[in-house]
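> show me the folded form of this:
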Amino acid sequence: MHRNVGSIDRIGRILIGLGLLAWAISGGPLWAWIGILPLATGLLGWCPAYSLLGIRTCPLKHK
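Alright, predicted model coming up:
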């Protein structure tokens, strides 16, 4: 897995993921548990959807 999520994108994903999970834990709707996905992709620096679509927000180029 090569990183395809840049720094700003990662920070946004982590914050959104944490916000959704906090909402879910505090009694929010069941769908708020979807926050696990942006949190995981932000922490890993790799997004499977970006790989499928050929998107890369990470400035590093891998050979």
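> CA atoms for contacts and neighbours, from now on please.
OK.
> can you show me the strands along the chain?
Using DSSP state E, the chain contains no strands.
> now do the helices in the chain.
Under the criterion DSSP state H, the chain contains helices at 7-25, 36-44, 48-53.
> export these to JSON lines and tack on distance to residue 60 and mean neighbour count?
Output for the helices of the chain, formatted as JSON lines (distance: least, C-alpha to C-alpha, whole Å; neighbours: other C-alpha atoms under 10 Å):
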{"stretch": "helix 7-25", "distance to residue 60": "11", "mean neighbour count": "17"}
{"stretch": "helix 36-44", "distance to residue 60": "15", "mean neighbour count": "18"}
{"stretch": "helix 48-53", "distance to residue 60": "15", "mean neighbour count": "11"}
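> here's the other one to compare against:
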Amino acid sequence: MNRNVGGLDRIVRGVLGTWLLVVAATAVMSGRRITAVTTAVAGIGLLINAVTQFCGGNFLLGIDTTEGNSCSRKRCE
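Predicted structure coming up:
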């Protein structure tokens, strides 16, 4: 697997994944099991993307946000 998640994309995935796990924990405490499971799965998926630096969706769409290939720092042609 080649890395295709980096920089700001990786940070956002980590923060959002953590936040979704907090929402899942809150949902469990309030008895909303479906919401808890849904947000936990999404949060875990985002955290796995952040840790492994690989996203299957990015791969299929040809998106690469690692440092050397980011379009945010230079004009993509």
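> how alike are these chains, TM-score-wise?
For this chain pair, the superposition-based TM-score is 0.84 by TM-score structural alignment, normalised by the length of the first structure; 61 aligned residues with a C-alpha RMSD of 1.5 Å.
> redo the helices of the first structure as a markdown table? Include distance to residue 59 of the first structure.
Shown next, in a markdown table, are the helices of the first structure (distance: least, C-alpha to C-alpha, whole Å):
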| stretch | distance to residue 59 of the first structure |
| --- | --- |
| helix 7-25 | 9 |
| helix 36-44 | 15 |
| helix 48-53 | 14 |
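> what does residue 38 of the first structure align to in the second structure?
Residue 38 of the first structure maps onto residue 46 in the second structure, with residues paired by TM-score structural alignment.
> thought its match was touching residue 12?
No. With contact defined as C-alpha atoms under 8 Å, residue 46 of the second structure does not count as touching residue 12 (9.1 Å).
> distance of residue 53 of the second structure from residue 24 of the second structure?
23 Å (C-alpha to C-alpha, to the nearest Å).
> ditto for residue 13 of the second structure
For residue 13 of the second structure relative to residue 24 of the second structure (C-alpha to C-alpha), the value is 16 Å.
> wait, what's in contact with the match of residue 38 of the first structure?
13-14, 16-17 (C-alpha atoms under 8 Å, 6 or more residues apart in numbering).
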